[in-house]
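**Student:** Pasting the sequence and the predicted model now:
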Amino acid sequence: MKLLHLDASPLGQHSVSRELTTAIVNQLKQEHPSAAVTYRDLTAHPLPHWTLVVDAESEAAKQNQTVLEEFLAADAIVVGAPMYNFSVPSQLKAWIDRVAVAGKTFQYTENGPKGLMSGKRVIIASSRGGVYSSGPAAGMDFQETYLRTVLGFLGITDIQFIRAEGVNMSADHKVQAIASARDTISTLASKAA
């Protein structure tokens, strides 16, 4: 099993999504001890915003190719995706712009676009300051809907969200939200195969 682990939070040791992605990867490695893990910290080593790269020998082109190859090689992808302003951090969007490549991860056909990445599994550790999965703020959740849409566009249908919601509501709520997310993570092993 080849596993790609991505973190996009700039909060370092204070990041809930980083804590959860580490727990997810550890859980998957228990089930698959020989798993090869590639780690990419999108904040410590940010990708610039996507621009047209004309020179295939340039550093930008080489970096884009490396990011794409990591994605193509992965059987499973673990993504740390904190909600920022109702969506994903720009660091994560810059990564998505490198892996959503016509002719590589999707193609246009006479019947419309077709994703080429079926068979991959994506587990997203979603951290949110408030509660957006239900209730009055549900209509403001462009994070989960965006990620499901773009990954689905690439042909990925095996997508699981592990949410820690309301982490900024109170210290007690944060502890409970992380504990609930960790409980969900503990059930991943049976689904990892």
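**Tutor:** Received the coordinates, thanks.
**Student:** C-alpha from now on. contacts and neighbour counts both.
**Tutor:** Will do.
**Student:** the helices in the protein, which residues?
**Tutor:** Taking DSSP state H, the helices of the chain run over residues 16-31, 59-73, 90-99, 143-153, 171-185.
**Student:** contacting residues for the residue lying farthest from the centre of the chain?
**Tutor:** In the chain, counting by CA atoms, centre = their mean, residue 110 sits farthest out from the average C-alpha position, at 30.0 Å. If a contact means CA atoms under 8 Å, 6 or more residues apart in numbering, then residue 110 has no contacts.
**Student:** So residue 34 is in contact with residue 1, correct?
**Tutor:** Yes. Counting by CA atoms under 8 Å, residue 34 touches residue 1, with 7.3 Å between them.
**Student:** Closest to the mean position in the chain, which residue would that be?
**Tutor:** Geometric middle of the chain (CA atoms, centre = their mean) lands on residue 79, at 2.6 Å.
**Student:** gap between that one and residue 32?
**Tutor:** Plainly put, residue 79 is 18 Å away from residue 32 if you go by CA to CA, to the nearest Å.
**Student:** on that earlier part again, let me see the contact set for the residue nearest to the centre of the chain.
**Tutor:** By CA under 8 Å, 6+ apart, residue 79 lies in contact with 5-8, 21, 122-125.
**Student:** roughly how far apart are it and residue 108?
**Tutor:** 26 Å.
**Student:** Over to residue 26?
**Tutor:** From residue 26 to residue 108 the distance is 37 Å (CA to CA).
**Student:** Could you check which of those two has the larger neighbour count?
**Tutor:** residue 26 (14 against 11; other CA atoms under 10 Å).
**Student:** dropping in the other structure now:
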Amino acid sequence: MSILLLTASPRPGSYSTQIAVELTERLKAANPATALVHRDLAANPLPHMDSNFAVGIRKPVSDLNEAEAAIIRLSDELVDELSTAETLVIGTAFINLTILSSLKSWIDYIVRAGKTFKYTAGGPEGMLKGKKAYIVLASGGTYSEGPVAALDHATPYLWALLALIGITDVELIRIEGVSRGPDAATNAITHARAQIARIAA
């Protein structure tokens, strides 16, 4: 087995990183031989997409200039990490109604026609089927229900992107309401830990 862990929050002591790491450790403990790749997108951010990538992915390899070749190699490395993993764990904060830009950059490099999805007569078809994904999403407010639930653009976006590349077995772990004081944050963490204990069991 193999796990790809992505953490994206730049906040020290980030709840999303904390719970994503704990979940990964529980999954790995259940099968100690599991290989683990941890890509910290906050500590080592990926460059935002530029013309080298946008142009390079449409060129034959033999026609790439040095800058284009370098960014395509990075994208290929990211795709290989994801393709190899059987389990994907994503830890991200909820910011401005969606995900962090560091995670969005990773998505831009791994969603590639002919690599992670393909076009068919019936529409796009994911090429990374059979994987399990866990999303750990931390938010200051409560977006799972109530008057602002419709403002959660992170969850449907991640679900749609994962489905596009063929990953449809996805479980969400919310850590929400953490900005409402220490008790609310503690309760959110306790609830998340109970959920990952059930997953690990």
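**Tutor:** Ah, there it is. Source: prediction; values computed, not measured.
**Student:** May I have the TM-score of the superposed chains?
**Tutor:** In this superposition the chains share a TM-score of 0.94, using TM-score structural alignment, normalised by the length of structure 1; 189 aligned residues with a CA RMSD of 1.2 Å.
**Student:** before we move on, the earlier item: which residue of residue 34 and residue 1 of structure 1 possesses the greater neighbour count?
**Tutor:** Using other CA under 10 Å, the more surrounded residue of residue 34 of structure 1 and residue 1 is residue 1, with 17 against 10.
**Student:** Once you drop chain neighbours, what's closest to that one?
**Tutor:** Distances taken as CA to CA, 6 or more residues apart in numbering put residue 35 closest to residue 1 of structure 1, at 4.8 Å, once the chain neighbours are dropped.
**Student:** what's the neighbour count on the one you found?
**Tutor:** With other CA under 10 Å as criterion, residue 35 of structure 1 counts 15.
**Student:** close enough to count as contact, it and residue 5?
**Tutor:** No. Counting by CA under 8 Å, residue 35 of structure 1 sits too far from residue 5 to count as a contact (11.8 Å).
**Student:** My read is that residue 82 of structure 1 contacts residue 92, right?
**Tutor:** No. Judged on CA under 8 Å, residue 82 of structure 1 makes no contact with residue 92 at a distance of 9.6 Å.
**Student:** Report the set of residues contacting both of these two.
**Tutor:** Common contacts of residue 82 of structure 1 and residue 92 (CA under 8 Å, 6+ apart): residue 8.
**Student:** If you count surrounding residues, which of these two has more?
**Tutor:** residue 82 (29 against 22).
**Student:** residues contacting the more buried one?
**Tutor:** Applying CA under 8 Å, 6+ apart, we find residue 82 of structure 1 in contact with 8-9, 17, 88-89, 125-128.
**Student:** Aligned to it, what sits in structure 2?
**Tutor:** Under the alignment by TM-score structural alignment, residue 82 of structure 1 pairs with residue 93 in structure 2.
**Student:** Buried residues, stretch 3-11 of structure 1. List them.
**Tutor:** For stretch 3-11 of structure 1, the buried set under the neighbour-count rule, 16 or more other CA atoms under 10 Å, comprises 3-10.
**Student:** How about stretch 46-59 of structure 1?
**Tutor:** The neighbour-count check on stretch 46-59 of structure 1 (16+ other CA under 10 Å) flags residue 47 as buried.
**Student:** quick one: that stretch to chain centroid distance?
**Tutor:** Relative to its chain's centre, stretch 46-59 of structure 1 lies at 22 Å (CA atoms, centre = their mean, to the nearest Å).
**Student:** which residues sit against that stretch?
**Tutor:** Here stretch 46-59 of structure 1 makes contact (CA under 8 Å, 6+ apart) with 60-62, 91, 94-95, 97-98.
**Student:** 10 Å - rerun?
**Tutor:** If you take CA atoms under 10 Å, 6 or more residues apart in numbering as the criterion, stretch 46-59 of structure 1 is touched by 8, 40-41, 60-65, 67, 90-98.
**Student:** First-to-last residue distance for it?
**Tutor:** Note: stretch 46-59 of structure 1 ends 14 Å apart using CA to CA.
**Student:** mind listing what residue 188 of structure 1 touches?
**Tutor:** 24, 27-28, 31, 123, 160.
**Student:** Any chance of these in TSV with distance to residue 147 of structure 1 as columns?
**Tutor:** Listed next are the contacts of residue 188 of structure 1 as TSV, based on distance: CA to CA, whole Å:
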residue	distance to residue 147 of structure 1
24	18
27	23
28	21
31	26
123	11
160	11
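**Student:** Identify the farthest-apart pair in these.
**Tutor:** In the contacts of residue 188 of structure 1, the most distant members under the criterion CA to CA are 31 and 160, with 17.2 Å between them.
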